[in-house]
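In: Predicted model, plus sequence, below.
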Amino acid sequence: MTYPGGVLVLLPPSETKATGGNGAPLDLESMSHPGLTATRREIAEELSALAADVPRSLEVLGLSERQAEEVRRNGELWDSPTAPALERYTGVLYDALDVGSLEATERKQADSRLAVASALFGLARGTDQIPAYRLSGGTSLPGLGTLRSTWRPVLEPALAEADELIVDLRSSAYAALARTPGAVEVRVLSEDASGKRKVVSHHNKSHKGRLARALAQSAREPETVADVLEVAADAGLRVEQEGDRALCVLTSV
């Protein structure tokens, strides 16, 4: 099946965020996917209010006392500077994606083709301006309950309406926020000399970042699973198709 809308790559977020930014404070009305605005506001208000109680925030967010600075960030959600979503998240996957090194045309493609699956924002496109924050997909907020129960009723319909081929690189905690039955599922396995395969977290993140970068850089809009396989191969990735909508990226150890 061909998707004339091109490709939408769902990235997992990261716990670590770049600090600062040059953008104006958070403006939910200016973000992409306006159908998510009400839920974004509900979660943001709950998270920022929770920050007034540091011990409770640490407990709810699963943080140690040494991470109290993360709570302070949440308390400043509405006032702190923002940065484009693809520049806000850091870590192994985002190091491999390396949006800062993309050429201008490639960066525009990254902004339109990539979206971060966020516990706070649901989906954040590359140009969405967001502050630093701390909230994980498996969290239950006191006034709302689980993020899965909060997001699914609004996020699943939003993704179901997408006319793009969805390539799902999310981790399990974020995949639980919205099911995507028609998406291309991607897993990464390390293969040793004997042919034995296993999951290795670092390789998983770095190779998903490399695949996302390749899909952002492709001059031709990927519209089919075959297109994704071709783009991956051209980028030097070893990818096997495991089913109609399942791909496995292999790396050697």
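Out: Structure received.
In: CA only for contacts and neighbour counts going forward, please
Out: Will do.
In: can you map out the helices along this protein?
Out: Listed in chain order, the helices of the chain (DSSP state H) span 37-50, 54-61, 68-75, 85-88, 92-97, 104-113, 147-160, 172-175, 201-217, 225-234.
In: List the buried residues in the longest one.
Out: Neighbour counts over helix 201-217 (16 or more other C-alpha atoms under 10 Å) mark 203-217 as buried.
In: can you check stretch 22-41 too?
Out: 25, 26, 28, 31, 32, 33, 36, 37, 39, 40, 41.
In: now those residues in JSON lines, with distance to residue 194?
Out: Formatted as JSON lines, those follow (distance: C-alpha to C-alpha, whole Å):
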{"residue": "25", "distance to residue 194": "53"}
{"residue": "26", "distance to residue 194": "51"}
{"residue": "28", "distance to residue 194": "51"}
{"residue": "31", "distance to residue 194": "48"}
{"residue": "32", "distance to residue 194": "47"}
{"residue": "33", "distance to residue 194": "47"}
{"residue": "36", "distance to residue 194": "47"}
{"residue": "37", "distance to residue 194": "50"}
{"residue": "39", "distance to residue 194": "49"}
{"residue": "40", "distance to residue 194": "48"}
{"residue": "41", "distance to residue 194": "51"}
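In: Comparison target, given below:
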Amino acid sequence: MLILLPPSEGKAAPRRGRPLDLATLGFGSLTAARGRVLDALVDLCATDVDRAAAVLGLGATQTELVLRNAELRDAPTARADRIYTGVLFDALDLPTLSPAARRRAATRVAVTSALFGLLRPTDAVPAYRLSGDTTLPGLGGVAGVWRQHLGPAVTDALGAGLLVDLRSTTYAAFWRPEPALAPRVATVRVLHEHGGTRKVVSHFNKATKGRIVRAVLEDGGRPRTPGQLADLLRDLGWKVEETPPGRHGVQLDVVVDEV
């Protein structure tokens, strides 16, 4: 099983740690592409702070994020599961998993990243600012870069297992499963039900996805089809509805009425 997560916009900046070494990161086939994106981002941020802020969608009070990007090659790193913050990652709380669940996370979880493509929770990276819808001068849209490379990396890591896709729309555009994989792809959507109406609410969506991944990792089960994953989630206490299979897999709707 491979669980694909979106990244978080906010990140914790480590005070100490070794500098970034792309060769040590998981998904080694992405190393060259990572270097290209990193070079483009660092060059932009080291050359013109104002232009970089505009390209990255940052406000006038966020120039420290531009300066941080300019120093990414020498910045201290920490494990990705300590760098990413926010609602989903707070609910998942990877560092506090049981030892067995942490071992499962190391091989079953991957975070989609505009800078690094894919990361394992144990990969050592610096805090950075780069959104998945950014277009970098001299490189183009980062989504387009990763669309050329993520397919083989994901399918190699997936093997014969189930792909559980929890990415947001922006990061889902980096790579979409081929129709041949559809029987082994489950896309999870969280719906908030209130007063007979259902809708996607960002906070509920992110928090519930984090809790789902945590519970699945702690449970240790290995569903091999979307239907088996739906059954596991029901056993773990969620209300789950399956949609008919599509060309990219099966959508599982997890319906919640409170955080």
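Out: Happy to help now that I have it. Fair warning: this is a prediction, and the values are worked out from it, not measured in the lab.
In: now the helices of the first structure as JSON lines including distance to residue 132 of the first structure?
Out: Formatted as JSON lines, the helices of the first structure follow (distance: least, C-alpha to C-alpha, whole Å):
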{"stretch": "helix 37-50", "distance to residue 132 of the first structure": "12"}
{"stretch": "helix 54-61", "distance to residue 132 of the first structure": "15"}
{"stretch": "helix 68-75", "distance to residue 132 of the first structure": "7"}
{"stretch": "helix 85-88", "distance to residue 132 of the first structure": "7"}
{"stretch": "helix 92-97", "distance to residue 132 of the first structure": "15"}
{"stretch": "helix 104-113", "distance to residue 132 of the first structure": "19"}
{"stretch": "helix 147-160", "distance to residue 132 of the first structure": "19"}
{"stretch": "helix 172-175", "distance to residue 132 of the first structure": "18"}
{"stretch": "helix 201-217", "distance to residue 132 of the first structure": "21"}
{"stretch": "helix 225-234", "distance to residue 132 of the first structure": "31"}
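In: Residue 173 of the second structure matches what in the first structure?
Out: Aligned by TM-score structural alignment, residue 173 of the second structure pairs with residue 176 of the first structure.
In: what do you get for residue 8 of the second structure?
Out: Here residue 8 of the second structure is matched to residue 14 in the first structure, going by TM-score structural alignment.
In: Grab the nearest non-local neighbour of its match.
Out: Nearest in space to residue 14 of the first structure, with sequence neighbours left out and distances taken as C-alpha to C-alpha, 6 or more residues apart in numbering, is residue 89 at 5.9 Å.
In: My guess is that neighbour contacts residue 19. True?
Out: No - using C-alpha atoms under 8 Å, residue 89 of the first structure makes no contact with residue 19, being 9.5 Å away.
In: Show me which of those two is the more surrounded one.
Out: Set side by side, residue 89 of the first structure and residue 19 show unequal neighbour counts under other C-alpha atoms under 10 Å, the larger going to residue 89 at 21 against 15.
In: So what does that one match up with in the second structure?
Out: Taking TM-score structural alignment, residue 89 of the first structure has residue 84 as its aligned residue in the second structure.
In: Over to residue 28 of the first structure?
Out: In the second structure, the residue paired with residue 28 of the first structure is residue 22, using TM-score structural alignment.
In: just checking, that match touches residue 31?
Out: Yes - between residue 22 of the second structure and residue 31 there is a contact under C-alpha under 8 Å: 6.2 Å.
In: where do the contact lists of those two overlap?
Out: Counting by C-alpha atoms under 8 Å, 6 or more residues apart in numbering, residue 22 of the second structure and residue 31 have no contacts in common.
In: Could you check how far the counterpart of residue 66 of the second structure in the first structure is from residue 59 of the first structure?
Out: Matched by TM-score structural alignment, residue 66 of the second structure corresponds to residue 71 in the first structure. Distance of residue 71 of the first structure to residue 59 of the first structure, computed by C-alpha to C-alpha, to the nearest Å: 11 Å.
In: quick one: which of these two has more around it?
Out: Between residue 71 of the first structure and residue 59, residue 71 has the larger neighbour count (other C-alpha under 10 Å), namely 26 against 11.
In: Find the nearest non-adjacent residue to that one, please.
Out: Nearest to residue 71 of the first structure is residue 51, by C-alpha to C-alpha, 6+ apart, at 5.5 Å.
In: quick one: contacts for that neighbour?
Out: The neighbours of residue 51 of the first structure, taking C-alpha under 8 Å, 6+ apart as the test, are 57, 71, 72, 74, 75.
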